[in-house]
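S.K.: A predicted structure for the sequence below; I have some questions about it.
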Amino acid sequence: MVLHANARAVLGAWIAPDAGQEELRRSYVDHLDAHADAMWRSCLPGHLTASSAIVSADGSRVALVLHRVHRMWLQTGGHCEPEDTTLGGAALREAAEESGIRGLTLLPDPVRLDRHAVPCGGGSFHLDVQYAALAPADAVLVRDPDESAGLDWFPAGSLPEPTDDSVRSLVGAAVRAVREHQGNAAAR
């Protein structure tokens, strides 16, 4: 229940950037209120997942994984695990596992939400909470063949194909968040 409570608190406090994201935010909160198991893949109407776009230290590139099944370039992320206590922690764990990068820094707030159909349990939805992760300047990608079919850096403004609009939207939001974060840190 700790993870469920954290997700409820994060999404209850998150300020959505636009009306569409606010509608999703409200639907995620309603889903959490209606389903005690909303954090687990056993929740077949849909379950929350955590992901992140990994942005290079200079903000110019993003690390993407080539999904083994869907054969698309996607952000890191996935299902929450029993040891996860926060949504941000789940997103950071997935980013480290799938990229091999040591020393990632997760920005504290989600940058966007995305709801999409998946084949889990014969067909359900992922209610993905998406973050931005900042890679250290000396980041080295280490692909685990159990995690993906490919892993690479790409210019933030020129993503590989095949990908989708959700990934493009996440990358744009993550790069903006990282640049704002870096600007705020430089101003201190």
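M.R.: Looks like it came in fine.
S.K.: Every contact and neighbour count from this point should use C-alpha atoms.
M.R.: Fine.
S.K.: and the closest residue in space to His47 that isn't next to it in sequence, how many residues sit next to it?
M.R.: Leaving aside its chain neighbours, His47 sits nearest to Ala38 (4.9 Å; criterion: C-alpha to C-alpha, 6 or more residues apart in numbering). Counted with other C-alpha atoms under 10 Å, residues neighbouring Ala38 total 23.
S.K.: okay, pairing it with this:
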Amino acid sequence: MPIPLSHVAQEFTAYRTSWGTDHHLMPLLRGLATTGEVTDRRNLAGHVTCSAVVIHEDGGSVLRIHHTVHQRYLFPGGHVDPEDSSLEAAALRELAEEADVRADQVEPLPGPFRVLHIDAHDIPERPDRDEPAHVHVDLRFGFRARGPLHLIPQEAEVSDPVWTPLADLTGIVGERLRAL
């Protein structure tokens, strides 16, 4: 069963309440809702995806993985599956699938840091999958490792898990994590 639009809207509202930014997100969410299920990857107007931003147990770095399709380092994450009970559960499932990190090995960051960022970005056309260009609206959930993590990448999609120092992490996520 897909995650209801009301649940997605609650996450967006909580994010806006916490950060007071990104006012473009609610109209974007409403626009996606008019074209189909907002978490359904078949919604080619765009759809919600989820990522896990995991801070190392020492607090000094964050986990990123090399995505083989996009040929760049990203946070572990991806599409919401029908069996996911929540958006946060989708991020945790993707973390387990891509880096072999279980939900009990991390803990959610507190308060506003639970959803660190919502990023809308273009995904290029994938002729190999008969998939046109579309938009991902990615909810980036913050977690802290509860101890040492033994990272095993899912070689079909990702490789080379690395701990990026917070000082080297650019953009909104880096700014917010350094403020923790």
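M.R.: Done, it's in. Keep in mind the model is a prediction, meaning the values are calculated, not measured.
S.K.: Contacts only, for the closest residue to Gly103 of structure 1 other than its chain neighbours.
M.R.: Nearest residue to Gly103 of structure 1 in three dimensions, chain neighbours excluded: Pro136, at 6.3 Å (C-alpha to C-alpha, 6+ apart). Counting by C-alpha atoms under 8 Å, 6 or more residues apart in numbering, Pro136 of structure 1 touches Ser56, Ala57, Gly103, Leu104, Thr105.
S.K.: Which helix or which strand is home to Pro136 of structure 1?
M.R.: If you go by DSSP states H and E, Pro136 of structure 1 is not part of any helix or strand.
S.K.: So what does it match up with in structure 2?
M.R.: Alignment note (TM-score structural alignment): Pro136 of structure 1 maps to Arg146 of structure 2.
S.K.: tell me what the longest strand seen in structure 1 is packed against?
M.R.: Counting residues, the longest strand found in structure 1 (DSSP state E) is strand 124-134. Under the contact criterion of 3 or more C-alpha pairs under 8 Å, 6 or more residues apart in numbering; DSSP states H and E, strand 124-134 of structure 1 touches strand 47-55, helix 87-99, strand 105-106, strand 112-118, helix 165-187.
S.K.: Average offset of it relative to structure 2?
M.R.: Here strand 124-134 of structure 1, set against structure 2 after superposition, deviates by a mean of 0.9 Å using mean C-alpha distance after the TM-score superposition for structure 1.
S.K.: Between helix 165-187 and that strand, find me the angle.
M.R.: Interaxial angle, strand 124-134 of structure 1 versus helix 165-187 (axes from the mean of the first three to the mean of the last three C-alpha atoms, to 10 degrees): 30 degrees.
S.K.: Contact partners for the residue nearest to the spatial centre of structure 2?
M.R.: Central residue of structure 2 (C-alpha atoms, centre = their mean): Ser51, 1.7 Å from the mean position. The contact partners of Ser51 of structure 2, taken as C-alpha under 8 Å, 6+ apart, are 75-78, 90-92, 94-95, 138-141.
S.K.: Leu44 of structure 2 maps to what in structure 1?
M.R.: Alignment note: Leu44 of structure 2 maps to Leu44 in structure 1; criterion TM-score structural alignment.
S.K.: Identify the residue spatially nearest to that match, adjacent ones excluded.
M.R.: Using C-alpha to C-alpha, 6+ apart and skipping the chain neighbours, the partner closest in space to Leu44 of structure 1 is Ser124 (5.4 Å).
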